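Colleague: Below is the sequence, then the predicted model.
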Amino acid sequence: MLKLKKTLLASLMLAAGLAAPAQAQTPVRLGISGGVMEDVAEAAGRAAAREGAIQIKPVVFTGHLNANGPLNDGDLDANAFQHEPYLRGQARAHGYALAPVARTLSAPLGIYSRKYKSLADLPDKALVGIPGDDTNRNRALLLLQHYGLITLRADLDVNRGDNATTLDIVANPRQLDIREIDSLILARALDDVDAGAIITAEASQAGLLPARDAIALEPVGGAYANVLVVREQDRGQAWVAPLIRAFQSEEVRELLASRYSGTLLPAF
């Protein structure tokens, strides 16, 4: 009888174990920009589901809104939409206590035109729109310099945190009319300029893809790779490591290779 009771108890314990629900996944509220990053977050979500530790819950920000303020205030757990120089500028301007924890992808800034097929085709005194914010204005001017259209002053040091402006141009042999224009407006108003420098996130929202539509692209990688960001106080949280693994997963790598080949590249 004692042996029978033990057998029944063991059977009940086994049944209870089989019936117990799976361990709950930790929800991670992730701020992203609309467009390309929605696809990347979906791929990362599949990787996270496969591992089973976290559940990524994307929150999409569009237009002038970004996910740094809500992350700093605790309304989000992480964000994935920006490169580190932009993050540093936001932290200085607003006092955010945010930390990059991993690189995700490179999204090169491109120059687009509805009128010309290449930079060489741009006429003298062409109207060229560039973003008005510090970091992306800097990127656009460095890109124009990279292709030999302008020269910036020699003592400018972007690694030190310098941000170029049009006042730093010391040579402009084709007398380009370089104007700061909100990049979201510029992405939808290319007919009004001869060319425009637009970041990938806003280009994609306007139906433009760098590999297909840009007449010039920023060199990939370096300081302008996108990063995964959390609050400083959350760097050691248990959900951070699986979130990084999800964004640096084969699912994300395969998405970038198949759907955004030549436009977005893994930075991990």
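Modeller: Okay, I see it. All figures in this text were calculated on a predicted structure; none of them were measured in a lab.
Colleague: Every contact and neighbour count from this point should use C-alpha atoms.
Modeller: Will do.
Colleague: Show the subsequent helix or strand relative to the host helix or strand of Val229.
Modeller: Secondary-structure element containing Val229, defined by DSSP states H and E: strand 225-231. Helices and strands here follow DSSP H and E; after strand 225-231, the next one along the chain is helix 240-247.
Colleague: list the buried ones in that next one?
Modeller: Counting neighbours by 16 or more other Cα atoms under 10 Å, one finds that the buried residues in helix 240-247 are 240, 242-244, 246-247.
Colleague: what about the longest helix in this structure?
Modeller: Ranked by residue count and defined by DSSP state H, the top helix of the chain is helix 2-19.
Colleague: count of residues packed around Arg235?
Modeller: Counted with other Cα atoms under 10 Å, the neighbours of Arg235 add up to 16.
Colleague: wait, I meant Glu51
Modeller: Applying other Cα under 10 Å, we find 14 residues neighbouring Glu51.
Colleague: how far away is it from Gly45?
Modeller: In this structure, Glu51 and Gly45 are 10 Å apart, going by Cα to Cα, to the nearest Å.
Colleague: and Gly31, that's in a strand?
Modeller: Yes - looking at Gly31 with DSSP: H, G, I helix; E, B strand; the rest coil, it is inside a strand.
Colleague: In this model Asp75 seems to touch it, though I could be wrong.
Modeller: No - Gly31 sits out of contact with Asp75 when judged by Cα atoms under 8 Å, with a separation of 9.5 Å.
Colleague: this is the other structure I want to compare:
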Amino acid sequence: MKKGFKKVLGAALAAVAIFIGGTQSAQAATTLTVGASSSPHAKILEHVKPELKKQGINLKIKVFSDYILPNKALANKEIDANYFQHEPFLKNWNEKNNGTLINAGAIHLEPIGVYSKKYKSLKSLPKNATVYVSSNTADYGRVLQIFKDAGLITLKKGTDLTNATFDDIKTNKKNITFKHTFEAKLMPKLYEANEADAVVINANYAVQAGINPTKTAIALEKKTSAYANIIAIRKDEKNNKAIKALVKVLRSKSTQKWIEKEFDGAVIPVASTK
């Protein structure tokens, strides 16, 4: 009878130990929700999921189809971080929305490019050409830099490209009209419609539309651009260990090599921009 009681007690204690151990493991796992554009951001995040899981981090990805909602969701604590924007865009958003979101680390560059079905280079654009640009003001400096590098425009003295507008153009050699009233996600469709002489498209939207920037663009942003895409977070999360682990994995050599191979130069890891 005594022996039987010891066996029952032992089995009960073992069950309790298993239950407690399971509970502790569940508590040890951290869930990190990151908002991202579908491509390449969400795709890159999917790639690092297994590595983060090894570190006890359950990465959840919430895909956004625009540039407006991800920062709102982050500020409202609906997500823990987002991955879709460069720092000038974040700075602009903070200024307009009295925000305090910060940069937790640069990951990759998506070279913005100029596309045309009518002309093979910027220099071959005709006089009075029309170029469609998105309404995303944070990208205007990038666009101006491309046309400046091609020798088609000059800028007013002291122009800061991080907040420049088309009003900062000093000379416009071909009298190009930059029409900038379109949503960024619509640019690939406008390119296919072939209405303008050229269209400026962000690389993520080009990739989503099946357009390879390095093979199709008639002009592409230089690899040394300061507009690398970042992981953005709330200021109070700057010491979050899971977010630090995410940035570290995204910037690891193995992830960088995968990005280079997967996107064939359309997406450039930060290490390649230095």
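Modeller: Here it is on my side, so go on. These figures come from a predicted structure and were not determined experimentally.
Colleague: Quick check: TM-score for this pair?
Modeller: In this superposition the chains share a TM-score of 0.87, using TM-score structural alignment, normalised by the length of structure 1; 258 aligned residues with a Cα RMSD of 2.6 Å.
Colleague: which of the buried residues of helix 240-247 of structure 1 lies closest to Asp39 of structure 1?
Modeller: Here the nearest of the buried residues of helix 240-247 of structure 1 to Asp39 of structure 1, counting by Cα to Cα, is Phe247; it sits at 11.5 Å.
Colleague: Show me where the stretch 151-268 of structure 1 has its helices.
Modeller: In the stretch 151-268 of structure 1, the segments counted as helices under DSSP state H, counting those that start in this stretch are 183-187, 200-205, 210-213, 240-247, 250-259.
Colleague: a markdown table for these, including distance to Ala267 of structure 1?
Modeller: A markdown table is the format used below for the helices of the stretch 151-268 of structure 1 (distance: least, Cα to Cα, whole Å):
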| stretch | distance to Ala267 of structure 1 |
| --- | --- |
| helix 183-187 | 24 |
| helix 200-205 | 15 |
| helix 210-213 | 17 |
| helix 240-247 | 10 |
| helix 250-259 | 10 |
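Colleague: Can you say which of those is nearest to Leu152 of structure 1?
Modeller: Nearest to Leu152 of structure 1, of these and by Cα to Cα, is helix 183-187 at 21.5 Å.
Colleague: Can you list the neighbours in contact with the closest one?
Modeller: 63, 129-132, 196-199, 202-203, 206 (Cα atoms under 8 Å, 6 or more residues apart in numbering).
Colleague: and if you look at stretch 84-103 of structure 1?
Modeller: When contacts are taken as Cα under 8 Å, 6+ apart, the neighbours of stretch 84-103 of structure 1 outside the stretch itself are 68-69, 72, 135, 161, 223-232, 235, 244, 267-268.
Colleague: how about it, which residues of structure 2 does it hit?
Modeller: In the comparison with structure 2, stretch 84-103 of structure 1 aligns to the range 87-106 (TM-score structural alignment).
Colleague: closest to Gly110 of structure 1 out of the helices of the stretch 151-268 of structure 1?
Modeller: Gly110 of structure 1 sits nearest to helix 210-213 of all the helices of the stretch 151-268 of structure 1, at 6.1 Å, using Cα to Cα.
Colleague: which bit of structure 2 covers the closest one?
Modeller: With the alignment judged by TM-score structural alignment, the segment of structure 2 matched to helix 210-213 of structure 1 spans residues 213-216.
Colleague: average gap between the matching stretch and structure 1?
Modeller: On superposition with structure 1, the mean distance recorded for stretch 213-216 of structure 2 (mean Cα distance after the TM-score superposition for structure 1) is 1.5 Å.
Colleague: returning to that earlier point: which one's more surrounded, Gly31 and Asp75 of structure 1?
Modeller: In terms of neighbours (other Cα under 10 Å), Gly31 is the more surrounded of Gly31 of structure 1 and Asp75; the figures are 27 against 14.
Colleague: Now do the SS call for the residue most central in space within structure 1.
Modeller: In structure 1, the centroid-proximal residue (Cα atoms, centre = their mean) is Phe81; its distance is 3.2 Å. At Phe81 of structure 1 the chain is in strand, as set by three-state DSSP.
Colleague: ok, the residue nearest to it when sequence neighbours are not counted to Asn163 of structure 1 distance?
Modeller: In space, Phe81 of structure 1 comes closest to Ile32 once its chain neighbours are excluded; the distance is 5.2 Å by Cα to Cα, 6 or more residues apart in numbering. The spacing between Ile32 of structure 1 and Asn163 of structure 1, counted by Cα to Cα, is 25 Å.
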